[in-house]
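>>> build me a model from this:
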Amino acid sequence: MSNAQPTAIANSALPASFFQQDARTLAVALLGKVIRRRLDGLWLSARIIETEAYLLEEKGSHASLGFTEARRALFMEGGIIYMYYARGGDSMNCSAAGAGNGVLLKSAYPLTDHLSGVTSLQHMQRLNPNRDGSPRGEQRLCAGQTLLCRALGIKVPDWNAQAFCPDNLYIEDDGYRPEQVIQAARLGIPAGRDEALPYRFVDAAYAAHCTRNPLGRGRAAGRDYRLLTLQQAEQTAASGGPLAG
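Have a look, this model is predicted:
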């Protein structure tokens, strides 16, 4: 890999200013963006298809439990990586505007392009195989917050409270935009901790490949989710209103 490549990469990385927005609008803005990780001489890449926003003032957020050294990234400026262990695996977030606010990178879809070829995809599959050791299929390779981190080799001790680095780990805009966005309640929030807040956002084109399909059997529009155009999602993400309507 030539010495000139990191400079070219740096020009495509999202600037720190991109993350200086409300966590809910940032959660929508991150849909479709590409996360890239340089590891073992390869660029590993995935398109972000599912995000969740968390705010200091609501009970579902880690920040609502108070400041700790482990959570310090959430209280820093926008665009700082916050990592923690979820269900025994690494989980990646980024801080947003305002102390205590952030976005969870919930799931992604592996990407092969000019920078990440088939060899990169195969390396991601080696990093995140099925339980029996066989290669995990593309559709489920990054279908969850811990699977995403495992496939990209992103670990809590290495990246918590660090800034994105154009030479090793960054997010870029390659021009892709979701046509429709699904808004729904976040997953895994305990009862009584603002579990109904509709702060989960999914690129509808990838709904079947995210953590849990919000359009699955038994789920109804208006009651369980809203299907929005990208413009509608951008306009309403910060409203925090009910799912119906």
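
>>> CA atoms for contacts and neighbours, from now on please.
Noted.

>>> which secondary structure elements does the helix ranked longest in the chain contact?
Secondary structure of the chain per DSSP state H: the longest helix is helix 118-127. For helix 118-127, the elements it packs on are strand 42-54, helix 145-152, judged by 3 or more CA pairs under 8 Å, 6 or more residues apart in numbering; DSSP states H and E.

>>> out of those, deepest packed?
Here the criterion is mean neighbour count by mean count of other CA atoms under 10 Å, and of the helices and strands packed on helix 118-127 the winner is strand 42-54, at a mean of 27.

>>> need the contact list for the residue most central in space within the chain.
Nearest residue to the geometric centre of the chain (CA atoms, centre = their mean): residue 105, 1.7 Å. Contacts for residue 105 were tallied using CA atoms under 8 Å, 6 or more residues apart in numbering; they are 48, 50-52, 91-94, 145.

>>> give me the nearest residue to it, chain neighbours excluded.
residue 51 (5.0 Å; CA to CA, 6 or more residues apart in numbering).

>>> try residue 94
Per CA to CA, 6+ apart, closest to residue 94 is residue 81, 4.5 Å.

>>> if I look at that neighbour, how far off is residue 229?
29 Å (CA to CA, to the nearest Å).

>>> now the helix or strand following the longest helix of the chain: how far from the chain's centre is it?
With elements assigned by DSSP states H and E, the helix or strand that comes after helix 118-127 is helix 138-141. Between the centre of helix 138-141 and the centre of its host chain there is 15 Å, according to CA atoms, centre = their mean, to the nearest Å.

>>> and this one, please, so the two structures can be compared:
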Amino acid sequence: MPVETAALARFLIGKLVARALPDGLVSGRIVETEAYGVGDAAGHGYGGMTERNRSLFLERGHAYVYFIYGRSWMLNVSSETPGVGAGVLIRAIEPRDGVSIMRLNRGTSVLRDLARGPGRLAAALRVDRSLDGIDLCRDGPLWLARGDDPAGEIGQSVRIGISREADRPLRFYLRGSPFLSGPRPLNV
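Reported below is the predicted structural model:
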């Protein structure tokens, strides 16, 4: 697993994120990420460690889960060495296992909309604060895994939905995937 944040964001495209739930396994192929590296004013680690973001400062490969807009959980992967606050936001996945469970979790039957966008993704996988800080590289309730499919062609664009350092090309995505969350001009 790469140590530098942007390299990790690119590396994660095509990998799997999986969640063990009481009603079964849910998983998806990661098709979109965003990097929030060291010194990035748009990143949650920019102002230093707090109780809320402490998981972002763990060794790379840990979950950093936070609540935003009063309605959505976001799943991130810590990306640097211990004590350095940086991470990768998992923006979208292509559903693989447990699609019927994801449909119930999200309240929609539209496959494309199950996990297209970070809030939808967290809802589909039932990600919440209880998963904050877990090691995603070990067995547990949520983990990352290698995918069987080749990653495909990876595109790069500016990040979405931020105001600080918005022009930095730190969003990575699987070209041609119908499961991307970004606007069409950014998904070329």
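
>>> quick one on the thing from earlier: the residue nearest to residue 105 of structure 1 maps to what in structure 2?
Using TM-score structural alignment, the partner of residue 51 of structure 1 in structure 2 is residue 33.

>>> and the gap between its match and residue 174 of structure 2?
Separation of residue 33 of structure 2 from residue 174 of structure 2 (CA to CA): 9 Å.

>>> and for those two, which residues touch both?
residue 13.

>>> tally up the residues packed near residue 93 of structure 1, please.
By other CA atoms under 10 Å, 24 other residues sit near residue 93 of structure 1.

>>> ok so it is a helix residue?
No - Residue 93 of structure 1: not assigned to a helix; according to DSSP: H, G, I helix; E, B strand; the rest coil it is strand.

>>> export the helices and strands packed on helix 118-127 of structure 1 to JSON lines and tack on distance to residue 194 of structure 1?
Shown next, in JSON lines, are those (distance: least, CA to CA, whole Å):
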{"stretch": "strand 42-54", "distance to residue 194 of structure 1": "10"}
{"stretch": "helix 145-152", "distance to residue 194 of structure 1": "20"}
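
>>> residue 36 of structure 1 is nearest to which of these?
Taking CA to CA, strand 42-54 is the member of these nearest to residue 36 of structure 1, at 4.5 Å.

>>> give me the helices and strands touching that closest one, please.
Judged by 3+ CA pairs under 8 Å, 6+ apart, strand 42-54 of structure 1 is in contact with helix 23-29, strand 34-39, strand 102-110, helix 118-127, strand 200-203.

>>> can you do 6 Å?
Applying 3 or more CA pairs under 6 Å, 6 or more residues apart in numbering; DSSP states H and E, one finds that strand 42-54 of structure 1 makes contact with helix 23-29, strand 34-39, strand 102-110, strand 200-203.

>>> with distance to residue 121 of structure 1 added, can I get the ones you listed in CSV?
Converted to CSV, these look like this (distance: least, CA to CA, whole Å):
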stretch, distance to residue 121 of structure 1
helix 23-29, 25
strand 34-39, 12
strand 102-110, 7
strand 200-203, 21
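
>>> among these, which is nearest residue 73 of structure 1?
Judging those by CA to CA, what sits closest to residue 73 of structure 1 is strand 102-110, at 9.1 Å.

>>> that closest one against structure 2, how far on average?
With mean CA distance after the TM-score superposition for structure 1, strand 102-110 of structure 1 departs from structure 2 by a mean of 0.6 Å once superposed.

>>> residues in structure 2 aligned with that strand?
Under TM-score structural alignment, the match for strand 102-110 of structure 1 is residues 87-95.

>>> need the counterpart of residue 99 of structure 2 in structure 1.
Aligned counterpart of residue 99 of structure 2 in structure 1: residue 121 (TM-score structural alignment).

>>> number of residues surrounding its match?
When neighbours are counted by other CA under 10 Å, residue 121 of structure 1 comes out with 23.

>>> for residue 105 of structure 1, see how far away it is.
19 Å.

>>> now do residue 71 of structure 1
For residue 71 of structure 1, the distance to residue 105 of structure 1 - CA to CA - is 16 Å.

>>> do residue 27 of structure 1 as well
Distance from residue 27 of structure 1 to residue 105 of structure 1, counting by CA to CA: 8 Å.

>>> endpoints of stretch 16-25 of structure 2, how far apart?
Using CA to CA, one end of stretch 16-25 of structure 2 lies 12 Å from the other.

>>> residues of it that come out buried?
16-20, 25 (16 or more other CA atoms under 10 Å).

>>> check the offset of that stretch from the chain's centre.
For stretch 16-25 of structure 2 - counting by CA atoms, centre = their mean - the centre lies 16 Å from the chain centre.

>>> which residues are contacting it?
With contacts defined as CA atoms under 6 Å, 6 or more residues apart in numbering, stretch 16-25 of structure 2 is touched by 26-30, 98, 141-147.

>>> list just the nearest of those residues to residue 156 of structure 2.
Residue 156 of structure 2 lies nearest to residue 30 out of the contacts of stretch 16-25 of structure 2, by CA to CA, at 14.4 Å.
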